[in-house]
Structures are given as C-alpha cells and as structure tokens.
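*Asks:* fold the following.
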Amino acid sequence: MSEFDFDSLLQKAFEQCERLGHPLDADQKEILRSTLQQETRSNPLTQLTEEQRQAVLQFAQQSDWKTSLLNDWLQNRNSGAMQFIRDQYGLSWLNSVTAEDLAAYRDQETRLNIGDRIEVSNALWEWVQADDQEWYTCIVIGLSESDSSQQTRCTIRFDNGQEYEIQGVYDWNRSNWR
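*Replies:* I've put the predicted structure just below:
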C-alpha cells in the first residue's frame, strides 16, 4: 500500500469519526499518521548486501557520518567504502536512514556478554574531535537493564583496574564502543 493510499484511508476514517460525532483533534490525527507511517515503514538497511550493511554500520559510528558523506558529494570527492551509497542509492536513501534503523541492526548483531573484550572511545567521558578520538581496551564485567527506562547499562573494567558504567550502551552510547 502506497503512502497516498494510507493517507486516503486515514482521511476516510477521520471523516467517519466526525460523522459519528467523535471528531479527532489535530494532535490525535498526527499521532495516527505517524504511528501508521512508523509501523509500515521498512528499514532502508534491508536493501543493502550484508557487506554494504556492515560498512555502513561501521562508518555510522562517527557522530557526523551523514554530514561527512554529504560533504564528499558536494565537493565531488570519492567517499571510499561508502561511495556505493552515492552511486546506487542516492540522497533520498541516505536521508531515510534513522538512528533507530542503525540500532535495529546493531542490536541484532552485537549483544554484549559478561567477559567480552571491547574497546571504548574517550568520547564517553569528554568532548573530543573525530580525529582526536582514542580507543581503550576493556572487559565487560556487568550488564543491567533499568526497569524505568529500558536502557541497558554496561559496567566495564580497564586493564588498569578502573571501572566505568556506560549508560544506554545499545542506544545513545552505541557509537562509543566496538
């Protein structure tokens, strides 16, 4: 079903609510539209080959990955391993990729276990420029999910014995570990 078909169907439902004496306000209509759009939208990463998807997931660990690609395109520079996006998919595809799309694949492929060795970025605890980013090896010593936020916390131990807890390890802090 196309987006036009969904919008037409929703419009009919809105009109029927009005006829029955239960009109929806603008906020309710927008909630229905956005929910329907989210539920029927497919993840654009499913269009990629496994190799391309892995390249995108790796490249997207940079906080400004889309900007970097756009700058390459605007300045007619080769984007290296990401050039296939420009050549095969284009700007509209790039704009359609959301953080949730990336997280869906990362969560499927990268679940941590106690005892796993990972690297964490110094961006976890200080503001750093992309070219100043450093990675430190550590071991996962604890995992817990908060009841209220449903976000996973990960406790890590560095080689020097220091421990650190990463909040939102699969969500907003995913780009800071590998």
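*Asks:* only C-alpha atoms for contact and neighbour calcs from this point on.
*Replies:* Fine.
*Asks:* how many neighbours does L69 have?
*Replies:* Close neighbours of L69, defined as other C-alpha atoms under 10 Å, add up to 22.
*Asks:* what separation is there between the closest residue to it other than its chain neighbours and E18?
*Replies:* Once flanking residues are discounted, L69 sits nearest to S79: 6.5 Å by C-alpha to C-alpha, 6 or more residues apart in numbering. Here the criterion is C-alpha to C-alpha, to the nearest Å. By it, S79 lies 52 Å from E18.
*Asks:* same check, this time on D147
*Replies:* In terms of C-alpha to C-alpha, D147 sits 40 Å off from E18.
*Asks:* and the top strand by length along the chain, what does it pack onto?
*Replies:* Across the chain, the strand with the greatest residue count (assigned by DSSP state E) is strand 135-145. With contacts defined as 3 or more C-alpha pairs under 8 Å, 6 or more residues apart in numbering; DSSP states H and E, strand 135-145 has these neighbours: strand 117-121, strand 152-158.
*Asks:* try 10 Å this time
*Replies:* For strand 135-145, the contact count by 3 or more C-alpha pairs under 10 Å, 6 or more residues apart in numbering; DSSP states H and E identifies strand 117-121, strand 152-158, strand 163-166 as packing neighbours.
*Asks:* identify, out of those strands, the most deeply packed stretch.
*Replies:* strand 152-158 (a mean of 19; mean count of other C-alpha atoms under 10 Å).
*Asks:* one more, for comparison:
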Amino acid sequence: MNQAEIETALKTAFFECEKAFCPLNDRQKEIILQTLLAPFSRPCDLLENPLDQLTSEQRQALLTFIQSQQEQNLSWKITLLNDWLNNQDSGAVQFIRDEYGMVWINQIQPVHLEKFLAQERQKRLQIGDRLEVCNGLWEWVQEEGPCFPEWFPCVVVGLSQVDDGESTYTSCVVRFETGTEFEIQGVYEWNQSYWRFAPSVS
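*Replies:* Next up, the predicted model:
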C-alpha cells in the first residue's frame, strides 16, 4: 500500500470505530498514523536490521508468526496492531509489543525479513536433528481459539525426496518422545512454518 491508501484506510477505520460507538481519542489516532506512515517520512536504513536486536529465540518466534500470517494472507503488522488496540495478548510474539513497541515493528521492511527467511530456507535437515513441531500440522489451530498452537520436541529419523509427477518435495519423518512417528510432507516447501530447530541445550 502507498501512503495515500494507508491514510484513506485509516480514516475509514476511524469512522467505523465512531459508528460502532468505540471512537479512538485524538492521541490514539495520532499514534496509529505516525506508526503506519513512518516509513514514508524517512529513508529506510537498510544497513541496520531491526531483527538483529532480537535474540535467536525471539527472532525465530517472530519469523514463525510472520510465516503463519502470510499463509493466511494476513498482514502480520496489522494483526499485532489489532492486538494492541484491543488489548489482546499476542501469544509467542507478545514480547515484541512489550519490549520493542509499534514504532520498532514499523521499522521492519521486507528486505530485513528476507535476510533471515533466506537463512531459514538454506538450512537443511539431517537425520538426528532435534526439532520442535507445531500441532498445526495435524489440527486447525488459532492464536485465539479452543485449539491454540503448541510445540512438541522430536528428532528427525527419516528424509526423502518425493516426485509425484507434478512436483518434487521433501518429506521428513520425526519421532516424538512418546515413540510415535509422524511424516511431514513438504517440509521445506509448504510446511516450513510448522517446524523449527529445537533450542540447543547448554
């Protein structure tokens, strides 16, 4: 969206809030406008990546959240802004709002994300790797709902390339601590956001 489209969308949203008898005060409107229009008022410093300020665990949580939002065709920034405006908890990425704020979030540009998403795509699994997988692989999950995302530790016990005649993808078999095994099809291709490397044990 360009600056004019954002301003128009915000003015419409402010009007809808008033119609619903939930008007924002002038300070709230100002904060929202400043936050969302900040990239248009200053040059983007591409040399400084705001994501470098995060710990590796925080960065992984944010990247997982962003990928999940993208798969649902949602804007991750707008989701966080809605949480903030509605005073709702943002789950695994609540720390961003608590520690960094909306101005910091708005500094993040696609090129900043791409640096780390490209690194994620380059990581290749090996048998024996310790992972955490999300229950979103086998059931419908939502941040706010009866079934929310949970992460389960497991170990990679099998990897294979699959060619179904139309496409080629990688399948990964993991074993949970209970001994149960589960196959993740398209582990790099379409299910990347449902697994992550387990934090290293020190």
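*Asks:* okay if I get the helices and strands packed on strand 135-145 of structure 1 as JSON lines plus distance to Q52 of structure 1?
*Replies:* Below are these laid out as JSON lines (distance: least, C-alpha to C-alpha, whole Å):
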{"stretch": "strand 117-121", "distance to Q52 of structure 1": "23"}
{"stretch": "strand 152-158", "distance to Q52 of structure 1": "28"}
{"stretch": "strand 163-166", "distance to Q52 of structure 1": "28"}
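*Asks:* of these, which approaches A103 of structure 1 most closely?
*Replies:* strand 152-158 (13.1 Å; C-alpha to C-alpha).
*Asks:* within the helices and strands, which one has G168 of structure 1?
*Replies:* Element membership for G168 of structure 1, per DSSP states H and E: none, as it lies in no helix or strand.
*Asks:* my bad, should have said T35 of structure 1
*Replies:* Using DSSP H and E, T35 of structure 1 sits within helix 26-40.
*Asks:* corresponding residues in structure 2 for that helix?
*Replies:* Mapped onto structure 2 with TM-score structural alignment as the criterion, helix 26-40 of structure 1 occupies no residues.
*Asks:* tell me what that helix is packed against?
*Replies:* In terms of contacts (3+ C-alpha pairs under 10 Å, 6+ apart), helix 26-40 of structure 1 is packed against helix 3-19.
*Asks:* what helices or strands is the helix it packs on leaning on?
*Replies:* Using 3+ C-alpha pairs under 10 Å, 6+ apart as the contact criterion, the elements in contact with helix 3-19 of structure 1 are helix 26-40.
*Asks:* report the buried residues of the helix it packs on.
*Replies:* Counting neighbours by 16 or more other C-alpha atoms under 10 Å, one finds that the buried residues in helix 26-40 of structure 1 are K29.
*Asks:* separation between the residue most central in space within structure 1 and D107 of structure 1?
*Replies:* Computing the C-alpha centroid of structure 1 and ranking residues by C-alpha atoms, centre = their mean puts A99 first, at 2.2 Å. Taking C-alpha to C-alpha as the measure, A99 of structure 1 and D107 of structure 1 are separated by 12 Å.
*Asks:* tell me, what's touching the two both at once?
*Replies:* Residues touching both A99 of structure 1 and D107 comprise D171, with contact defined as C-alpha atoms under 10 Å, 6 or more residues apart in numbering.
*Asks:* thought L94 was touching Q83 of structure 1, still the case?
*Replies:* No. Counting by C-alpha atoms under 10 Å, Q83 of structure 1 sits too far from L94 to count as a contact (11.8 Å).
*Asks:* identify the contacts common to these two.
*Replies:* Both Q83 of structure 1 and L94 are contacted by L69, under the criterion C-alpha under 10 Å, 6+ apart.
*Asks:* S160 of structure 2 touches C172, doesn't it?
*Replies:* Yes. S160 of structure 2 lies in contact with C172 (C-alpha under 10 Å); the separation is 6.6 Å.
*Asks:* mutual contacts of these two, please.
*Replies:* Q185.
*Asks:* contacting residues around the residue nearest to the centre of structure 1?
*Replies:* Neighbouring residues of A99 of structure 1 by C-alpha under 10 Å, 6+ apart: A60, D171, W172.
*Asks:* how about those in TSV, adding neighbour count, secondary structure and distance to L36 of structure 1?
*Replies:* Converted to TSV, the contacts of A99 of structure 1 look like this (neighbours: other C-alpha atoms under 10 Å; DSSP: H, G, I helix; E, B strand; the rest coil; distance: C-alpha to C-alpha, whole Å):
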residue	neighbour count	secondary structure	distance to L36 of structure 1
A60	15	coil	27
D171	18	coil	23
W172	12	coil	25
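*Asks:* which of those lies closest to S68 of structure 1?
*Replies:* Top of the list for closeness to S68 of structure 1, among the contacts of A99 of structure 1 and by C-alpha to C-alpha, is A60 at 10.1 Å.
*Asks:* alignment lookup: that closest one to structure 2.
*Replies:* Correspondence of A60 of structure 1 to structure 2, assessed by TM-score structural alignment: L63.
*Asks:* and the gap between its match and P50 of structure 2?
*Replies:* When L63 of structure 2 is compared with P50 of structure 2 (using C-alpha to C-alpha), they lie 13 Å apart.
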